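1. Pasted the sequence and its predicted model underneath.
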Amino acid sequence: MGIHEELAAELRDALRARDRKRLDVIRQVETEVSRARTEPGFSGEAGDELYRRVIGAYCKKMEKARLEFAAAGERGRAQAEKLAFEIEYLARWLPSTLDEAATRELVRSAIAELGAGDPKMAGRVIGHVMKAAGGTVDGALVGRLVREELGAG
């Protein structure tokens, strides 16, 4: 069963249970997917890959907003908790990311493969790792590790 079908089943369950929190997050994801499908340059079907990309981008936005609400103290606590629920709920449809040790190995092998020794080649190494890993690594972590390995940071 694809992500679209799973979300449809979750939506039906949430409607039956009158679970407002789940309803809101599922409807928001479906809205984001519809928006992505109507963007210029989109072609193809709304398959699992599109859903993963949209859910990943949505979770990243919500995490940033959650941190801002959490920094607001008591005033933003309820909204921060709502966003934390959304992120946790959607996490099951995101691809798992590699830990720091595995990412460091990818970075080292990319540096060796490209023969990079100069910090000026950091962008090329980062691009190589991101392309090779195919969405299973955190871009910020890759950037930090590449700069560490090349001595640029």
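-> That came through, no problem. Numbering: from 1, shown residues only.
2. from here on, contacts and neighbour counts on C-alpha atoms
-> Fine.
3. centre of the chain versus stretch 41-59, how much separation?
-> 11 Å (Cα atoms, centre = their mean, to the nearest Å).
4. So what touches it?
-> 2-4, 29, 32-33, 36-37, 86-87, 90, 93-95 (Cα atoms under 8 Å, 6 or more residues apart in numbering).
5. do that again at 10 Å, thanks
-> Outside stretch 41-59, the residues that touch it by Cα atoms under 10 Å, 6 or more residues apart in numbering are 1-5, 28-37, 60-63, 65, 83-84, 86-91, 93-95, 135.
6. just the buried members of those residues?
-> Buried by 16 or more other Cα atoms under 10 Å: 3-4, 29-30, 32-33, 36-37, 62-63, 65, 83-84, 86-87, 90, 93-94, 135, out of those.
7. Among those, which lie within strands?
-> If you go by DSSP state E, the buried ones among the contacts of stretch 41-59 have nothing in strands.
8. Let's see which of those residues end up in helices.
-> Among these, DSSP state H puts 3-4, 29-30, 32-33, 36-37, 62-63, 65, 83-84, 86-87, 90 in helices.
9. okay, pairing it with this:
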Amino acid sequence: MSVVERLKDEQKTAMRAKDKARLGTIRLALAAIKQQEVDGQKTLTDDEVIAVLTKMVKQRRDSISQFEAAGRQDLADVEAAEVVVLQEFLPQPLTEEELGALVDKALADSGASSMQDMGKVMGLLKPQVQGRADMGAVSGLIKARLS
């Protein structure tokens, strides 16, 4: 079952359960996906849908840190609840060992030897880790291995 189909099924389930918070988050996700499809004039693949959901999670995490810095824990809690719902539709996150193995393999496959080769390595890794690892952490891991 595709990610969009899962979202639509969960939307129906949330409607039946009268779970307004979950329903609202799922509707936001479906609206963001639909907007991308309209903008690009094409139907999104599962990988592209995962990229949209990953972006939404990142935005909410940024909002959480800003709300907490401003002393608005009530708004931060709402954003945190949305993150939990969105993460249900993302693939299982990679463990440290799995991520390290993928980085080592990408370094070997690309023949990277210096920081100038970082773009090649990121290009190889991005499709494999999209939605499963924080790209900032991946970048830091690559930098550590190349230096």
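-> All right, it came through fine. Just so it is clear, the structure is predicted and the values come from calculations on it, not from any experiment.
10. And the TM-score between these chains?
-> Put the two chains on top of each other and the TM-score (TM-score structural alignment, normalised by the length of the second structure) is 0.84; 146 aligned residues with a Cα RMSD of 2.1 Å.
11. re the thing from before, farthest-separated two in the ones in helices among the buried ones among the contacts of stretch 41-59 of the first structure?
-> Distances among those were taken as Cα to Cα; the most separated pair is Arg37 and Ala84, at 26.3 Å.
12. what residues are up against Tyr89 of the first structure?
-> Tyr89 of the first structure sits next to 21-22, 25-26, 59, 83 when contact means Cα under 10 Å, 6+ apart.
13. Same question for Met62 of the first structure.
-> Contacts for Met62 of the first structure were tallied using Cα under 10 Å, 6+ apart; they are 56, 68, 80, 82-84, 86-87.
14. Over to the residue most central in space within the second structure. Which of the three states is it?
-> Ranked by distance to the mean C-alpha position of the second structure (Cα atoms, centre = their mean), the top residue is Thr54 at 2.0 Å. Counting by DSSP: H, G, I helix; E, B strand; the rest coil, the backbone at Thr54 of the second structure sits in helix.
15. The first structure: which residue goes with that one?
-> Aligned by TM-score structural alignment, Thr54 of the second structure pairs with Gly56 of the first structure.
16. Now do that match against Glu49 of the first structure, distance only.
-> For Gly56 of the first structure, the distance to Glu49 of the first structure equals 10 Å [Cα to Cα, to the nearest Å].
17. swap in Glu32 of the first structure?
-> 14 Å.
18. Same check on Ser96 of the first structure?
-> The gap separating Ser96 of the first structure from Glu49 of the first structure is 14 Å, by Cα to Cα.
19. What of Lys21 of the first structure?
-> Per Cα to Cα, Lys21 of the first structure is found 25 Å from Glu49 of the first structure.
20. swap in Gly2 of the first structure?
-> Taking Cα to Cα, one finds Gly2 of the first structure at 10 Å from Glu49 of the first structure.
21. cool, and Ile3 of the first structure?
-> The value you get for Ile3 of the first structure to Glu49 of the first structure, if Cα to Cα is used, is 9 Å.
22. same check, this time on Gly115 of the first structure
-> 32 Å.
23. Next: Asp118 of the first structure.
-> In this view, Asp118 of the first structure and Glu49 of the first structure are 35 Å apart by Cα to Cα.
24. Please apply the same query to Thr38 of the first structure.
-> Taking Cα to Cα, one finds Thr38 of the first structure at 16 Å from Glu49 of the first structure.
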